[in-house]
Each structure stands twice: as structure tokens, then as C-alpha cells.
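Undergrad: Can you look at this prediction? I've put the sequence above it.
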Amino acid sequence: MLNERKKAIFLDRDGTINVDKDYLYRIEDFQFEPKADEALKILYDLGYVLIIVTNQSGIARGYYSEEDVEILHQDLSKILQEKGIEISKFYYCPHHPTKGVGKYKTDCECRKPNPGMLLKGIEEFSIDTSLSYMVGDKKSDVDAGLKAGVTSIFLNNGKEEVPKDLSENILVFKSLYDFAIFLKNK
């Protein structure tokens, strides 16, 4: 079918897929969260379009370039392809409203909790929001998902307190792997 709507998993990167290291931009510093690569394989095998949506204020602050982030994402994509996983798209926000330098100092629609990156993915890949999820370890991830009309998943990996004002319909898991097993068994 030409106009078939697809289901997607929108994924935060740092703290969700990889260990959150301040301003990560080199593949040699990349380390998967426990079983995150296995989780991605499960989600991919379940037929979800996998889309990364990541705030990268290190670009805005001048710590590294957009090219550095794109190289990291190309390297990560190759590693995942070797494991039988395809990331359909990496979206990143290079802006910061107060800490940005030059053209990157802006309050934009792409920086989570705004839904801009998700909305681009929904349009570009003809995503059915009723079948799709946003997974992340911060309230800004959850909020972006809600604003984009997808089900939000909060990863309570112990690094950030579970926000007290989370909606009761937000699902909470300890890890991306636990969420993947939940979907597999659904």
C-alpha cells in the first residue's frame, strides 16, 4: 500500500540508548546502556521505525560541531547495522535558548520538550501516532512525546527522579530493554 501508516519508536539518545556522558560526540566515548542494543533489535524486529531525537546543546555551546555529531551518528548506525538494526533517521537539535553561541542561541521548535523533531519524523515517515512511542529518561522527552501525540515512556534508570507531575497514562520502565520486552509480550 502506498499510503500505509507506520508505527515508530522515537528514542532519546543520551541516557536512553547510551550512557549519558557530558557532551558525547566521539564514538570511542560511546557506551550502550545495559542491553540497549538488544532492546533496539527487539523493537526493530517488531516492525517499528526507529528514529533518534536528541538535544545536542554541546553544538550550541561551541564544544563540538554539527559535523562531529553527524559522524558519531554515522558510526553508531554502522555498529547497529552490523547487529541487524536500522535507525531510519537521526534528528538532533543544535540550539540552546540561553547558552547558545551565535546562530545556535535561539528558542526553537526542535529542542525537547518541544515536539519539532518528532513532528518532522512523523511527516517524513508517514507515522501513525496512535501506534507510536517516545522513549526517554527525562521529563522533556515525555513532554515532547505528549505534544507530538505519541505515547510517552519514561525510563526510570535511577539517574533522574521520576517527575511528580507525570500523567498517570505515562508508562515507566527501568530500561529500554524492559520496555522492549513489554512490547514484545503485548
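TA: Nice, I can see it. Since the structure is predicted, the reported quantities are computational estimates derived from the model, not experimental observations.

Undergrad: From now on I want contacts and neighbour counts done on CA atoms only, so please keep to that.
TA: Fine.

Undergrad: and the nearest residue to residue 80 once chain neighbours are set aside, what is it in contact with?
TA: Once flanking residues are discounted, residue 80 sits nearest to residue 86: 6.6 Å by Cα to Cα, 6 or more residues apart in numbering. Residue 86 makes contacts with 44, 50, 77, 80, as judged by Cα atoms under 8 Å, 6 or more residues apart in numbering.

Undergrad: ok, now with 10 Å
TA: By Cα atoms under 10 Å, 6 or more residues apart in numbering, residue 86 lies in contact with 40, 41, 44, 45, 49, 50, 51, 77, 78, 79, 80.

Undergrad: let's bring in a second model and compare:
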Amino acid sequence: MSPKTSKLIILDRDGVINEDRDDYVKSRDEWIPIPNSLDAIALLSQAGYVLTIATNQSGIARGLYSLSELHAMHQKMIDLLKPLGGRIDGIFFCPHVDEDLCECRKPKSGLMQEIAKRYLKDRANLDLPLKNISIVGDSLRDLVAGTKLGASPHLVLTGKGHKVKDAELPEGTKTHADLMAFTKYILSTS
């Protein structure tokens, strides 16, 4: 069963939900939530939103961590969300580097297409399947990947967000201090 399209939200991971690192988040211990990010996800979950993650994880191709370590990081996130009443409905990741020329590495839209196929099967508009869907990221590549398919871009100033806030952002980009500020905005406008 597909959710109401306006109830789907796509989140980037590093720099949006958890602290980002220049040397990559490589282990469960290095995966540290940004203050209030898990509470924000819990609020969205409790309001009936379907929450997905679309994340580039080139550390796998670079040999910095394994697929099982990536799953351990995600399990930590899920375990921390559970007592708060929050959940992530789907996690989509690209394990490649830019040189692999894959279709799933953001800013390409392969991950977004996979999310649309899974959660928006009955969308009439196949050219812009993410129309009216919010995508939240801290980098230009996060936002571009979703806006190619019609998503509404939301930049958070955590992670790398403060570095790109003055860049040429996709048209209609809304800027928020963090994931909690985005959550309050979405809940106040829905």
C-alpha cells in the first residue's frame, strides 16, 4: 500500500541525522546523532510520515568500512529511535565512488527513483514522481538528486549545510537550522 504522497520524506544521513566527519563515519561508535535529530524523526513518524534515507556511502568502495559495519550503524540509529517512537521506513545507499559512474550516487537520481518505485507505485506523473515530496539534505548534491524528479528541496545548516547555504541552490529551496527546525516547519504547514 502506498502512502499519501505528501506523507513521504527523503532524508540524507550524514550531516542531517548524524554528525558528519571529513574522514567518513566508519563505525557504529563513530555514528553519533546530531542533537534533536532523532527526536525530529520521532515527531515525523508519530505524525504519520513515511521516512526514507538516501545516502552516499563511498567509504565501502574505498575500503574504509564494510557493508556489515554500515548495517551496524543503521541498526544503532533504529535502536535509538525505537524508544522515542520513531522509525525509518527505508534506507537506500550508494556504495560507489564518483569514478564508478553509477546511477545511484547523488547528485544522480538513481536512489530517488528506487524510493519512488517502492513508495509511490501508483503515482500518475512518471516524469516527476517526487513532485510535492520533501527532500532534506546538507549538500547541493542531496538536493539536486531529488529536484531532478520534482522533489521540494530543504537545506539544513548542520553538517556541510553552512558551507553551501550561499551556493546557487535549486529553485524553491527552503533553509532550516537543523532537522528539528525542518520538522517544525513541515508539521506547521501540513
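TA: Good, I have the coordinates. All figures in this text were calculated on a predicted structure; none of them were measured in a lab.

Undergrad: Shared with structure 2, which of the contacts of residue 86 of structure 1?
TA: Retained contacts for these in structure 2, judged by both residues aligned by TM-score structural alignment, their matches' Cα atoms under 10 Å, are 40, 41, 44, 45, 49, 50, 51, 77, 78, 79, 80.

Undergrad: out of the contacts of residue 86 of structure 1, which are buried?
TA: 40, 41, 44, 49, 50, 51, 77, 80 (16 or more other Cα atoms under 10 Å).

Undergrad: So which of those residues belong to strands?
TA: Those of those mapping onto strands are 49, 50, 51, per DSSP state E.

Undergrad: was I right about the second one contacting residue 91?
TA: Read it as residue 50 of structure 1. No. Residue 50 of structure 1 is not in contact with residue 91 according to Cα atoms under 10 Å; the separation is 11.3 Å.

Undergrad: Between those two, which contacts overlap?
TA: Contacts common to residue 50 of structure 1 and residue 91, judged by Cα under 10 Å, 6+ apart, are 10, 121.

Undergrad: ok, now how distant is the residue lying closest to residue 133 of structure 2 once chain neighbours are set aside from residue 61 of structure 2?
TA: The spatially closest residue to residue 133 of structure 2, leaving aside those adjacent along the chain, is residue 151, at 4.9 Å (Cα to Cα, 6+ apart). The gap separating residue 151 of structure 2 from residue 61 of structure 2 is 28 Å, by Cα to Cα, to the nearest Å.

Undergrad: which of those two has more neighbours?
TA: Counted by other Cα atoms under 10 Å, residue 151 of structure 2 and residue 61 do not tie: residue 151 has more neighbours, with 23 against 15.

Undergrad: can you pull the contacts of that one?
TA: The neighbours of residue 151 of structure 2, taking Cα under 10 Å, 6+ apart as the test, are 9-10, 112, 128-136, 143-145.

Undergrad: Now rank the residues you listed by neighbours and give me the top one.
TA: Going by other Cα under 10 Å, residue 136 tops the contacts of residue 151 of structure 2 with 30 neighbours.

Undergrad: Report the secondary structure state of that one.
TA: Three-state assignment for residue 136 of structure 2 (DSSP: H, G, I helix; E, B strand; the rest coil): strand.
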